[in-house]
Structure formats: C-alpha cells, structure tokens
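Colleague: Got a predicted structure here, sequence first:
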Amino acid sequence: MTTLFIKNMVCNRCIMAVKSELDKLGIEPNDVQLGEVTFERELTGQEKEKFSKALVSLGFEMIDDKKSRIIEQIKNIIIDLVHHQDNDIKTNLSELLSEKLHHDYSYLSNLFSEVEGTTIEKYFIAQKIEKVKELLVYDELSLSEIAFRLNYSSVAYLSNQFKKVTGLSPSHFKKIREDRRKPLDEV
C-alpha cells in the first residue's frame, strides 16, 4: 500500500475531481480522502508524473516532504472538523491534532507557525468564521443556533470574534450580503 499526499484539497468536490483525474489516467486508487490518495501498488514514475500534472491543472499539487505533509494534514483535520462535522468535538483542538497526527502539539504548533506564518489557532478561527459567513448567507439558522453548532460559548463571543476577523458585525455582514443579492427574475 502506498500513499500520496496532495495539497489544497478542501472539500468533497476536490475528492471527486481527483477521482475523476485518476479514472481518466486509468489509475485505480484504493481510497481518496482530503489531502491523500492511497493505492494498492506503487505508481510508476510515468504515472506519478502524469498524475502530478493533472493535479496542477486542477489547482492541487503533490507534497513530497514530511513537514509539508504534516501542515496539510493539520489543515485538512481543521477543515473537516469545521466544515464537514459541524464542529462536533468535545475535546480541545490541541489534543485532537496530537492524537490524530501522533506528534506533540508544541511541535505541530511551532512547525505550522514557522511554515504558514500564522498559528494553528488563528487558522482554526479563520475557518470557523468562514463557516459562520456561509451559514449567515444560507439564512436558515439564527445566530444563537450558529454559535451552538460551532461550539462558541455565547453569541456575544461569536459576534466579537467575527467582528475582529472581518471588521463587521454578523448582522451587518448579513445585511450587506442581502443587499447584493438580486431575485432571479431581476438578473
């Protein structure tokens, strides 16, 4: 079994795109997940090169060094947690990352900061705020429901963090988004 690590995979469409490219190339993956593809066998140099070129055309790239793989795994765990699991964790982020990646959190934190120029915590907050924006635009949940869903201790804490990151209050952001939208019959 061999695993290739891929940078910039952030959603289920990314997984589908990678599967589609592998299918076009006639390469059978064992499994495709965010940031990684496993194969039953080692790919030939030519297969790897073709796959790498196909990935680049999609906005992805293969990751060869260990540090970059760890960074990408941290990002994928956070993205999956925030965007695909409704932040349903009862443990803290540092414990979760240490457990999943089998490294001490201080090592992960220092590596992430050194390579990305930001902290894991700030990256996590940025992902949560993106999810808040998405949920505000969908207009299906109240702010208190969004706060609960994303594990904020209160609506006030969510609002303060949202304003600190975006410069806008959640209600102002929502209003701006609504003002930009036109009904389909006016487009």
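Modeller: Structure's in. What do you need?
Colleague: From here on, just use CA atoms for contacts and neighbour counts.
Modeller: Noted.
Colleague: who touches the one helix or strand residue 20 maps to?
Modeller: Element membership for residue 20, per DSSP states H and E: helix 12-25. Contact with helix 12-25 is made by 9, 28-29, 32-34, 50-51, 54-55, 58, as judged by CA atoms under 8 Å, 6 or more residues apart in numbering.
Colleague: hmm, 6 Å instead?
Modeller: Residues outside helix 12-25 that contact it (CA atoms under 6 Å, 6 or more residues apart in numbering): none are found.
Colleague: counting contacts, what elements does the helix or strand that that helix is followed by pack onto?
Modeller: Toward the C-terminus, helix 12-25 is succeeded by strand 31-33 as the next helix or strand (DSSP H and E). Contact partners of strand 31-33 among helices and strands, from 3 or more CA pairs under 6 Å, 6 or more residues apart in numbering; DSSP states H and E: none.
Colleague: another structure for you, compare them:
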Amino acid sequence: MVCDRCKMAVKAELAKAGLVPAQIELGEVTFQQAPLAGQLTQLQEGLKTLGFELIDDYKSRIIEQIKTTIIDLVHYRTGAQVLKLSVVLADKLNHEYTYLSNLFSSVEGQTIEKYYILQKIERVKELLVYNELTLSQIAYQTGYSSVAHLSAQFKQVTGLTTSAFKALNNHNRASLDNL
C-alpha cells in the first residue's frame, strides 16, 4: 500500500472478510485477533482483485517494509533528511543495514540506493509537473544537496534535463509500485 486510498481499499476488504485491524500502515496490517484461515483466504482473493497481495513470508515482509519506508521518506516528508538512509532503515527495521541491503539486492535485482534514487526522481517529476515550486525548492524538498546534484541525477536516470522534461506533453510518470 502506498497511499491513503490504498489503505481505504484494504480496510474495506478487511471488513468484507470480517477482520478488525488494530492498525493499518503503509504496507502493513496488524490484527486485534488472529484471523481464521477462511478469513485470510477471502482477504487474499479480495486483495488480489485490487492488485494487492498478501505477504506472509518473513523476507518478503522486510523487503516491503524497506520499500514502504523509502516511499514514506520520499513522498510524504518534506525537507532535507537529517539521518542517512542506512541509519533510518536499520533503526526502523531492527536489522543491520548490510543484511537489509544484501537481502534487497538479491530479491529485487537492484540496490536500496538505486530504488531510493528512482523514488526521488519520480517525486521530482511530480513536483515539476505541478509547476508550483522552483527547482531550488524542489531540490530542498526532495533532500538534494544542490540543484546541480538534482539536475545531474535527473538527467542520468531519465536521459532528459529538468527543463526538457517540463516541456514534454507526455511526462512518462511511473507508478510507485513499479519502480
């Protein structure tokens, strides 16, 4: 789950399955009572129709928590990040960053840093399309140290300058779960 609408859709499917969540966060649901097998089957089928999947494998849950944490950092927080990404992930997930990094790379086929950069570039694209902020403001809001760093990374990832991207009619945005 990567947005509030996703949370609402999951909450509706939980209700259909007769499950009462204790908490719903991005990518994670905790229950007040352990669900019955039939309820989990119904939930899994309902989630599948929405394009979601039920993850119960420990390593898969860690991968989803890494992605969810990065999406939260990039898309729902503003301003420069005080702590390094490795410190944030290690603290939040209670694992050494080396373990998280190796697990993520082996399963996803890309590094955590690459995934983080792709998320940041998608956020930059979104802010460029809105055309409400200057490039300096976008650089600050997305945690880049300078406009030059943002511009260089944007061109490296997209093959376009930020101004060329703004001039396009088709902005080629990717959905967050496909990065």
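Modeller: In hand now; what should we look at? Computed from a predicted structure; not experimentally measured.
Colleague: what's the helix holding residue 20 of structure 1 aligned against in structure 2?
Modeller: Aligned using TM-score structural alignment, helix 12-25 of structure 1 spans residues 4-17 in structure 2.
Colleague: on that earlier part again, so how far does the helix holding residue 20 of structure 1 sit from its counterpart in structure 2?
Modeller: By mean CA distance after the TM-score superposition for structure 1, the fitted helix 12-25 of structure 1 averages 1.4 Å away from its aligned residues in structure 2.
Colleague: Centre-most residue in structure 1?
Modeller: Taking CA atoms, centre = their mean, the centroid of structure 1 lies closest to residue 79, which sits 2.8 Å from it.
Colleague: check contacts around that residue.
Modeller: Shown in contact with residue 79 of structure 1 (CA under 6 Å, 6+ apart): no residues.
Colleague: let's see 7 Å
Modeller: Counting by CA atoms under 7 Å, 6 or more residues apart in numbering, residue 79 of structure 1 makes contact with 10, 127.
Colleague: Can you give me the distance of it to residue 14 of structure 1?
Modeller: Distance from residue 79 of structure 1 to residue 14 of structure 1, counting by CA to CA, to the nearest Å: 13 Å.
Colleague: what helix or strand does the residue nearest to the centre of structure 1 sit in?
Modeller: helix 66-79.
Colleague: quick one: that helix aligns where in structure 2?
Modeller: Helix 66-79 of structure 1 maps onto residues 58-71 of structure 2, going by TM-score structural alignment.
Colleague: and the matching stretch, how far from the chain's centre?
Modeller: In this view, stretch 58-71 of structure 2 has its centroid 9 Å away from the chain centroid, taken as CA atoms, centre = their mean, to the nearest Å.
Colleague: Same question for it: list its buried residues.
Modeller: 62-71 (16 or more other CA atoms under 10 Å).
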